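Q: Sequence below, structure please.
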Amino acid sequence: MGKLDDKVALITGGARGQGRSHAVTLSAEGADIVLCDIAEPIGSVPYPLSSEDDLAETVKLVEETGRRCVAVKADVRSRSEMDAVAARAIAEFGRIDILLANAGIASGASIAEMDEQMWQDMIDVNLSGVFHSFRAVVPHMIERRSGRIVATSSIVGRMGAANSGHYVAAKWGVVGLVKSLAQELVPHGITVNAVLPAGVRTDMIMNPAMYAAMVPDIENPTLEDVEAMFAAGPPNGDLIVPQEVSETILLLVSEHGRHFNGEAITISGGMSAGTT
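A: Here you go, the predicted structure:
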């Protein structure tokens, strides 16, 4: 028996990276999965976003665990599209037990030089996208008086970061949104938490544009330069693998996680030692 037998999980940003890892981890514990992802470019994002082929690959990996998986091409920036994803999940499986509001993007610029579109894309995806996901699923969970919700923030949701003010603002906002929703849903038996990882080894970080943002003092930095930067920090400060985040989420959405509510759980290799 698995920890999530016959549960239904809706995961945004599920085509690859952390979302894919979460989908496979939860399905291996008995959950059926509904995935959504934009699966197309966003102009201000300096690296390739996921594709429909990526979505199909995640479906394949979930089905290999013996569970069902439905994939929907949808943009978390759109309230109506997220409502449609939730409706599809309920139509296919009858309910939604778990929501992982995981979709996110990254880009880099100083506040003094950042253009309006880069700011707006970040807020629309990384903050409003979480709100739209909550708004699509929460009424259903209230009706059922049951549910587990986890949103992906970041260690920078507790600190500042140069050349990432828009990203930082969105991730701080996610923590505030989670804590507020957790209070609202206490009477309904629904838990709401956030995970705040440091750098995770996914396509969002593993690309030349983000290497340059993270190591601005080196011309044309490589992955090795980024890893050296992390290695110079605290022990165990290297890039996190997605499975580490997935295992934390599995705890939060399982029965063993019922007493976690309104939490902002950091996975930072020591970075959080310098935050409150």
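Q: going forward, measure contacts and count neighbours with C-alpha atoms only.
A: Noted.
Q: now the strands for the stretch 51-200 of the chain?
A: Taking DSSP state E, counting those that start in this stretch to define them, one finds strands in the stretch 51-200 of the chain at 69-73, 98-101, 147-152, 190-197.
Q: so where do the helices sit in this structure?
A: For the chain, the helices defined by DSSP state H occupy 17-28, 52-63, 79-93, 116-123, 129-144, 165-185, 208-214, 223-231, 242-253.
Q: got JSON lines for those helices, with distance to I38 and mean neighbour count too?
A: Putting those into JSON lines (distance: least, Cα to Cα, whole Å; neighbours: other Cα atoms under 10 Å) gives the following:
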{"stretch": "helix 17-28", "distance to I38": "13", "mean neighbour count": "25"}
{"stretch": "helix 52-63", "distance to I38": "9", "mean neighbour count": "19"}
{"stretch": "helix 79-93", "distance to I38": "10", "mean neighbour count": "18"}
{"stretch": "helix 116-123", "distance to I38": "13", "mean neighbour count": "18"}
{"stretch": "helix 129-144", "distance to I38": "11", "mean neighbour count": "20"}
{"stretch": "helix 165-185", "distance to I38": "19", "mean neighbour count": "21"}
{"stretch": "helix 208-214", "distance to I38": "20", "mean neighbour count": "19"}
{"stretch": "helix 223-231", "distance to I38": "26", "mean neighbour count": "15"}
{"stretch": "helix 242-253", "distance to I38": "20", "mean neighbour count": "19"}
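Q: Could you also give me the structure for this next sequence, so I can compare it with the first?
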Amino acid sequence: MSQAQALAGQVAAITGAASGIGFASAHAMVKAGAQVVLIDRDEAALARACASLGPAAQPLVLDLLDTGQCAGMPERVLAQAGRLDVFHANAGLYVGGNLVDASDDAIDRMLQLNINVVMKNVRGVLPHMIERGSGDIIVTSSLAAHFPTPWEPVYASSKWAINCFVQTVRRQVFKHGIRVGAISPGPVITSLLADWPADKLQEAKASGSLIEASEVAEVVLFMLTRPRGVTIRDIVMMPTQFDL
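A: Below you'll find the predicted structure:
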């Protein structure tokens, strides 16, 4: 089967899909033949994203920080698409800089979306995948999950937690034919970089130490297209010029 049809017949759902890594992942999966449900709270951006991808892309407007909407996500995806083969938990927030400068509200929102929502979303889609005896779950982690990055202690801590979640859940569900893995990119050109400390962002831009979202999506597709007997549990990717 050609790469263009590697996901033919499969249905994927991606959170945070209206832009950045989520949109790039959706684009790659549509090109590979999948039907993709794009989940995001930004209705206008989601409509533009789906229009650009064509009829294989379906929008699902959800605010995952709303407890009720978060809980209803799996049911709404299944009602809309009929089945689910791939779930990419990608939505996230960023808090960088010195801990003493971070507000309680910003910390609460980031930990809720980066950790709690991911856990709830994965828990929500698992019964369907277990019943079918197959599925792929990919979580967008970060290079910060593998290095105690001093300029982003709150964000890095959330990604360390989610990497533990990925590795432990994988051990619980592989017996059901479900693969679970994490993609951990270094700094990617997305809207999240707007929240980086200004000096670090300028340093990365000046040195060419940034990754395109499309490059992350190519690796996600690589993970999804391995033979079923192979799980890519973790991939860390970074710009060649990134000094960490």
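Q: TM-score of the superposition?
A: The TM-score (TM-score structural alignment, normalised by the length of structure 2) is 0.91; 241 aligned residues with a Cα RMSD of 2.1 Å.
Q: how about the strands of the stretch 51-200 of structure 1 in CSV, adding distance to H22 of structure 1?
A: Formatted as CSV, the strands of the stretch 51-200 of structure 1 follow (distance: least, Cα to Cα, whole Å):
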stretch, distance to H22 of structure 1
strand 69-73, 13
strand 98-101, 9
strand 147-152, 11
strand 190-197, 12
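Q: A209 of structure 1 is nearest to which of these?
A: Ranking those by proximity to A209 of structure 1 (Cα to Cα) places strand 190-197 first, at 20.0 Å.
Q: Give the aligned range of the closest one in structure 2.
A: Counting by TM-score structural alignment, strand 190-197 of structure 1 lines up with residues 178-185 of structure 2.
Q: quick one: that stretch to structure 1 mean distance?
A: Here the mean offset of stretch 178-185 of structure 2 against structure 1 after fitting is 0.2 Å, by mean Cα distance after the TM-score superposition for structure 1.
Q: Repeat that for stretch 21-31 of structure 2.
A: Looks like 0.6 Å for stretch 21-31 of structure 2 (mean Cα distance after the TM-score superposition for structure 1).
Q: now that stretch: which residue numbers in structure 1?
A: Mapped onto structure 1 using TM-score structural alignment, stretch 21-31 of structure 2 spans residues 18-28.
Q: Now R83 of structure 2: closest residue in space, sequence neighbours ignored.
A: Distance criterion Cα to Cα, 6 or more residues apart in numbering; nearest residue to R83 of structure 2, sequence neighbours excluded, is V11 at 6.5 Å.
Q: quick one: contacts of stretch 5-24 of structure 2?
A: With contact meaning Cα atoms under 8 Å, 6 or more residues apart in numbering, stretch 5-24 of structure 2 is reached by 25-26, 29, 31-42, 45-46, 49, 77, 81, 83-92, 189-191, 213-214, 216-217, 225.
Q: Please apply the same query to stretch 182-199 of structure 1.
A: Against stretch 182-199 of structure 1 from outside (Cα under 8 Å, 6+ apart): 141-142, 145-157, 174-175, 178-179, 181, 205, 239-240, 245, 248-249, 252, 258, 260-269, 271.
Q: Give me the buried entries from those residues.
A: Buried members of the contacts of stretch 182-199 of structure 1, counted by 16 or more other Cα atoms under 10 Å: 141, 146-157, 174-175, 178-179, 181, 205, 239-240, 245, 248-249, 252, 261-269, 271.
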